[in-house]
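# Got a sequence here, can you build the structure:
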Amino acid sequence: MQNTDVAIIGGGLAGSIAAAMLGRAGIKAVLVDPFPSYPPDFRCEKLGSSQIALLSKTGLAEHTLPAATLDGEVWEARFGHVVARKPSDQHGIMYDTLVNTIRTAIPADIPVVHARVTGIATSADRQKITLSDGDEISARLVVLANGLSVALRDMLGLERPVISPCHSITIGFDVAPVGREAFDFPALTYWPKRSSDRLAYMTLFPIGSAMRANVPVYRQMDDPWLREFRRAPEATMRALMPNLQGMMGDFAVVGPVKIRPADLYVTQGHRQAGVVLVGDAFATSCPAAGTGTDKVFTDVAQLCTVYIPNWLATGGMGAEKIAAFYDDPIKTSCDARSLAKAHHLRSLTLSNSLAWRAQRWARFVVRLGLGTLLAIRKRLGVRSASQRSAVPPQPHFDAATR
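Take a look at the predicted model:
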């Protein structure tokens, strides 16, 4: 029987950050995950400025970002036209690289057990975890960070009613230019012209030397369109996005095409003694809305900096302690924003009511105006720099010469 204060089940993004944060804070913890190295998984593939700000609160941003690729500039296209070219600080990184990089920040005195959890018994005092290798762990608190896994959910009597089945489907793949070394753009985001296309947007961004594509759509998994995309991705993309060829030139999809559906759910029956859920183990988000890492970083930062130290300072681990985390205003606000953004983006993409059509056109006009302003400022800046460089240098006299 291994004894610890906190047992973290699941070594994905949430679990690995929790292990690193608790270890750095000097809190005894054990991380349980069957994979010595996190395997390739089609999930989060880039971090924006808001996610980086949240990651900084965990103390792991400086450790993580060197493994990512900064785009520097993004071209924005709406209705088949490039409307803006603006500075960008998005960092592309494959999910397994992100997780494995964070794992290297886990202090050496935090044991990482490579096994599956086959049993769990919870109480208001201590929790017992049974592993697939026959070992057991006794902990004051269990942090459940095992994502979409259902086995422990059933053991603990948790329920996950689906709020929106197959809310979105995200397609991921690499693209490469044909007949030249690189694309003209550092990164590109393309918003659709027609709601009938059921396309949220397409985003192209660099990861290392590759150009990665993420294409969220609103369809069902049995839609023949998905099979056609797998069969002929380049032709399907050109048909879906007018003038894409003019922006990208000749291109080819390289490597596998990965397709990931996403259901939206929020766990029920979770206010239990001795166990707390974070990330997807508690509630899912829509990948198209890009709020998954917001939720993970917020959950883990609040849990590890505010609640776990306070919980461990007093005896017991009753349900009333655990409930305080779920009622945390920062967490609940983040969860609400994530859910609202998921539904807003879907309606903005699919709805043909006058109000939603007006929103789409308003976004086009605003982005076009901002893009034009940025272009004018850039040209004026270049012209001003040219004029300054054309002025002959003035003679310099030091005090001795005067």
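# Please make it C-alpha for all contacts and neighbour counts, starting now.
Will do.
# tally of neighbours for residue 255?
Other residues within reach of residue 255, judged by other CA atoms under 10 Å, total 9.
# Please give the structure of this sequence too, so both can be compared:
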Amino acid sequence: MRHTDIVIVGGGLAGSTAAAVLGRAGISTILIDPHQVHSPELRCEKISGRPQLDRFFRTGIAEAVLPATTLDGENWIARFGFLIDKKPSQQYGIMYDALVNAVRAAIPSGVETIHAKATSIATSAERQTVTLSNGEEISARLVVMANGLNVGLREKLGIQRHVISPCHSISIGFDIAPVGRAAFAFPAMTYFSERTVHRTAYLTLFPIGDRMRGNLFVYRAADDPWLRQMRRTPEQALDACLPKLRRLIGDYTINGDIKIRPADLYVSSGYRQAGVVLIGDAFASPCPGSGTGTDKVFTDVERLCRVHIPNWLATSGMSADKIATFYDDPVKTTCDIRATAKAFTLRSVTIDDGLVWQARRWARFLGRLGEGIVRRTRDRLSPRRVTGDIMRSVATATTRVHPENL
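Now for the predicted structure:
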């Protein structure tokens, strides 16, 4: 039987990031995942926004991973077929499997990875025993469950998953390319819904390498005929849910596989146990359209691996009371609450026709429009811009009065 301090079950983004953080801290860790290379799937395809980036940098591995991404630098905001704003942007585009594999490459050599499945876990207030599909057993002080949607092991421990919003949203991923020209005019774009009847939150277009990637977020039933149309004739389906998009970005074609992923919102119960802790989607699911999934992962990992696990290992035992300090961590709970609230707010502001939600939609639109006007005005009046305009005017005037031009 192997002995270690930490066993991580699941090598997706949460588990691999946790392994990298713990390994860099010199904590004895074993990562369990059946796949040597993470396979493609439709999940997080970019890291963006200050909260996510701040959390990512606090894990200590951002510098090793971000070179594998594509930075857009500027994001155009649009609605109703019109450009509202051009915002400086820090969106780092990367396919999910490439992101996970880049994180795995940042795991120190001192962390052992075993390519097998965990088939059972026996827990106690002291040490835990993990049995693997290859017959091996591992004794650890703590088991970190980062196995996402796979509920079998958690159910054996009496941990239940409760769906609070079935098929809450549907994410659609695809490659998009312009027709009749080499590239789109924008470096990246977020195009918001036009009408509630289209049940579309927004479309985000962003570069990954030399291609433009599209992520579309809609609120429809899993058997909606529109989803079949999206697979068969994606350009027509996209025109149907965002009718004025083509007017803004020009003719386009959608290439490659169309990935469609319905997402339930769920929470867990019975997880306050000795010897085992849940992170990422193993604990609760976010709405992909709300943009909080990656923030939740990095928050969980940063708080657990940089704060709580070092404190827990400093004393004997791994009681349920110890584990509870992670679930009650105010930074984590704030992040979890915010993620759930954003999931329901985005859905309501997209599809609800009540007066309150109509007002909130227009408030958002006018707010973004105001930001764009202020930004353009500030750019025009900036000292650098004004100085440049003056210098160009002087140069023009000088050229006009030069003796050779008289």
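# TM-score of the superposition?
Comparison of the two superposed chains (TM-score structural alignment, normalised by the length of structure 1) gives a TM-score of 0.95, and 392 aligned residues with a CA RMSD of 1.2 Å.
# buried residues in whatever helix or strand residue 143 of structure 2 lives in?
Assigned by DSSP states H and E, residue 143 of structure 2 falls within strand 137-145. Neighbour-count burial for strand 137-145 of structure 2 flags 137, 138, 139, 140, 141, 142, 143, 144, 145 (criterion: 16 or more other CA atoms under 10 Å).
# now the last one: how far from residue 304 of structure 2?
Relative to residue 304 of structure 2, residue 145 of structure 2 is positioned 12 Å away (CA to CA, to the nearest Å).
# again, but for the fourth one
Distance check for residue 140 of structure 2 against residue 304 of structure 2: by CA to CA, it reads 16 Å.
# go on, residue 89 of structure 2?
Taken as CA to CA, the span from residue 89 of structure 2 to residue 304 of structure 2 is 29 Å.
# Those two: who's more crowded?
Per other CA under 10 Å, whichever of residue 89 of structure 2 and residue 304 has more neighbours is residue 304, with 26 against 16.
# In contact with that one, which residues?
residue 326 (CA atoms under 8 Å, 6 or more residues apart in numbering).
# Are we agreed that it is in a helix?
Yes: assessed with DSSP: H, G, I helix; E, B strand; the rest coil, residue 304 of structure 2 lies in a helix.
# which ones are touching the residue lying closest to residue 230 of structure 1 once chain neighbours are set aside?
Closest residue to residue 230 of structure 1 apart from its sequence neighbours, by CA to CA, 6 or more residues apart in numbering: residue 257 at 6.6 Å. Residues near residue 257 of structure 1 by CA under 8 Å, 6+ apart: 171, 172, 173, 230.
# Then residue 387 of structure 1?
Residue 387 of structure 1 neighbours (CA under 8 Å, 6+ apart): none.
# The counterpart of it in structure 2 sits in which helix or strand?
Under the alignment by TM-score structural alignment, residue 387 of structure 1 pairs with residue 390 in structure 2. Per DSSP H and E, residue 390 of structure 2 falls inside helix 383-401.
# What residues sit buried inside that helix?
Result for helix 383-401 of structure 2 [16+ other CA under 10 Å]: no buried residues.
# Need the contact partners of stretch 17-37 of structure 2.
Under CA under 8 Å, 6+ apart, the answer for stretch 17-37 of structure 2 is 4-11, 15-16, 59-61, 101, 103-104, 106-108, 110-118, 298, 301, 305-306.
# Which residue ranges of the stretch 101-250 of structure 1 form helices?
Listed from the start of the chain, the stretch 101-250 of structure 1 has helices (DSSP state H, counting those that start in this stretch) covering 151-155, 224-231, 233-240, 244-248.
# Figure out which of those helices is closest to residue 264 of structure 1.
helix 151-155 (16.2 Å; CA to CA).
# So what's the gap between the closest one and the chain middle?
25 Å (CA atoms, centre = their mean, to the nearest Å).
# Where in structure 2 does it fall?
So helix 151-155 of structure 1 sits over residues 152-156 in structure 2, by TM-score structural alignment.
# Could I get the full set of strands for the stretch 1-150 of structure 2?
2-9, 29-32, 46-48, 70-71, 74-79, 82-88, 91-93, 112-114, 118-122, 128-132, 137-145 (DSSP state E, counting those that start in this stretch).
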